[in-house]
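Undergrad: Would you be able to build a 3D model of this:
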Amino acid sequence: MKLVKHEDYRHPPNVVKFEVHLNMSKFDIKNYLEKIYNVPVACICTRIKDGGYGQLYNGNPVRRPDIKFAYITLGLNQTFQFPKIEDKDKTQPKELEGQKEVEEELKKFDSNIQKKIQNKPNIPLWFGI
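TA: As a prediction, the model looks like this:
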């Protein structure tokens, strides 16, 4: 089971959406949440989203797998909200402090290679470098 965020915000705060295995029934989902996590469950609604067809592979369309979602209504006036995760410290890490110097050295090296290539247009890159 994987906790999934709702696409739209019309659901009440006591409804939680899970992505579950296709073979799990409503009874299995309810037992899983109540026995393992001690979460009271009032109601469960499930739906299966069609995977559809994806890109062609060797001229044949590829079928994506179906996905089953479970909408669980929590009991006893419980609500659930996703935590807000923000970057409090937006400064660059210490590992990236010397990155500008390295980028400048690479640009100089690349420009030297480009000059060598201009003098030898018909010779492959790996031969003269």
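
Undergrad: Please make it C-alpha for all contacts and neighbour counts, starting now.
TA: Will do.

Undergrad: so Lys68 touches Lys49, yeah?
TA: Yes: counting by CA atoms under 8 Å, Lys68 sits close enough to Lys49 to count as a contact (6.1 Å).

Undergrad: neighbour count winner among the two?
TA: Lys68 (17 against 11; other CA atoms under 10 Å).

Undergrad: show me what contacts the closest residue to the more buried one other than its chain neighbours?
TA: Leaving out its chain neighbours, the residue that sits closest to Lys68 by CA to CA, 6 or more residues apart in numbering is Ile48, at 4.3 Å. With contacts defined as CA atoms under 8 Å, 6 or more residues apart in numbering, the neighbours of Ile48 are 22, 66-69.

Undergrad: quick one: which two of those residues are the most distant?
TA: Greatest spacing in the contacts of Ile48, by CA to CA: Asp66 and Phe69 (10.0 Å).

Undergrad: let's see this one next to it:
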Amino acid sequence: MSTRWYPIYQRGNPQLRVFLPNFWMKLVRPTEEQPKNIATFSVSMEMTKYDVKNYLEKIYKIPVVDVRTRIELGPTKRDQVYGHITKDDDIKYAYVTMPRETEFSFPDIFEKKAETKANDEKSLDESKNGFKNFLERNKKRPGTPGWYSF
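TA: Alright, predicted model coming up:
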């Protein structure tokens, strides 16, 4: 099921060829709450349930109990000016069920952002307090107008 073209014969020995399928899988965060032993993948449209199961078992050594697939239709849009209708590509999702004792949790890639956000808020509070102190210091200077202190 590959769209790649491979030559039947190459000159010389040995005949070095590797046949690679056009299959790909992408781990997707599920939209609804799911049990701990189910993982969601966006897969190539040509992949079947058996291909998904063999892919995960043979390459990643993941025990797979069941695979369910569905095809989500891509959104259609109408061009406001010309009236052309365009449709995005369809997406095939595979829901992989692993054994009950296996727990899968979606990896938290952006965990460090929460720490940097806390640091940003802390530095913002420090700068606000510094500005308030500056205003308080210069509020009652004799002989200068109020607008001059800002």
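
Undergrad: Could you tell me the TM-score of the two chains?
TA: The TM-score (TM-score structural alignment, normalised by the length of structure 1) is 0.64; 91 aligned residues with a CA RMSD of 1.7 Å.

Undergrad: picking up where we left off before, quick one: which of Asp66 and Phe69 of structure 1 has more around it?
TA: When neighbours are counted by other CA under 10 Å, Phe69 comes out ahead of the other of Asp66 of structure 1 and Phe69, with 20 against 12.

Undergrad: what does that one align to in structure 2?
TA: Matched by TM-score structural alignment, Phe69 of structure 1 corresponds to Tyr93 in structure 2.

Undergrad: Where does the lengthiest helix in structure 1 end up in structure 2?
TA: Counting by DSSP state H, the longest helix found in structure 1 is helix 99-119. Counting by TM-score structural alignment, helix 99-119 of structure 1 falls onto no part of structure 2.

Undergrad: hey, which helix is longest across structure 2?
TA: Under DSSP H, structure 2 gives helix 111-138 as its longest helix.

Undergrad: Give the buried residues for the longest helix of structure 1.
TA: Ile117 (16 or more other CA atoms under 10 Å).

Undergrad: Which other helices and strands does it contact?
TA: When contacts are defined as 3 or more CA pairs under 8 Å, 6 or more residues apart in numbering; DSSP states H and E, helix 99-119 of structure 1 packs onto no helix or strand at all.

Undergrad: how far does it sit from the chain's center?
TA: Relative to the chain's own centre, helix 99-119 of structure 1 is displaced by 36 Å; criterion: CA atoms, centre = their mean, to the nearest Å.

Undergrad: again, but for stretch 81-90 of structure 1
TA: Here stretch 81-90 of structure 1 is found 17 Å from its chain centre; the criterion is CA atoms, centre = their mean.

Undergrad: which residues of structure 2 fall in helices?
TA: Under DSSP H, structure 2 gives helices at 49-59, 111-138.

Undergrad: Out of these, indicate the one that is most buried.
TA: Across those, averaging neighbours per residue (mean count of other CA atoms under 10 Å) puts helix 49-59 on top, at a mean of 15.

Undergrad: Packing partners of that one?
TA: Packed next to helix 49-59 of structure 2, using 3+ CA pairs under 8 Å, 6+ apart, are strand 66-72.
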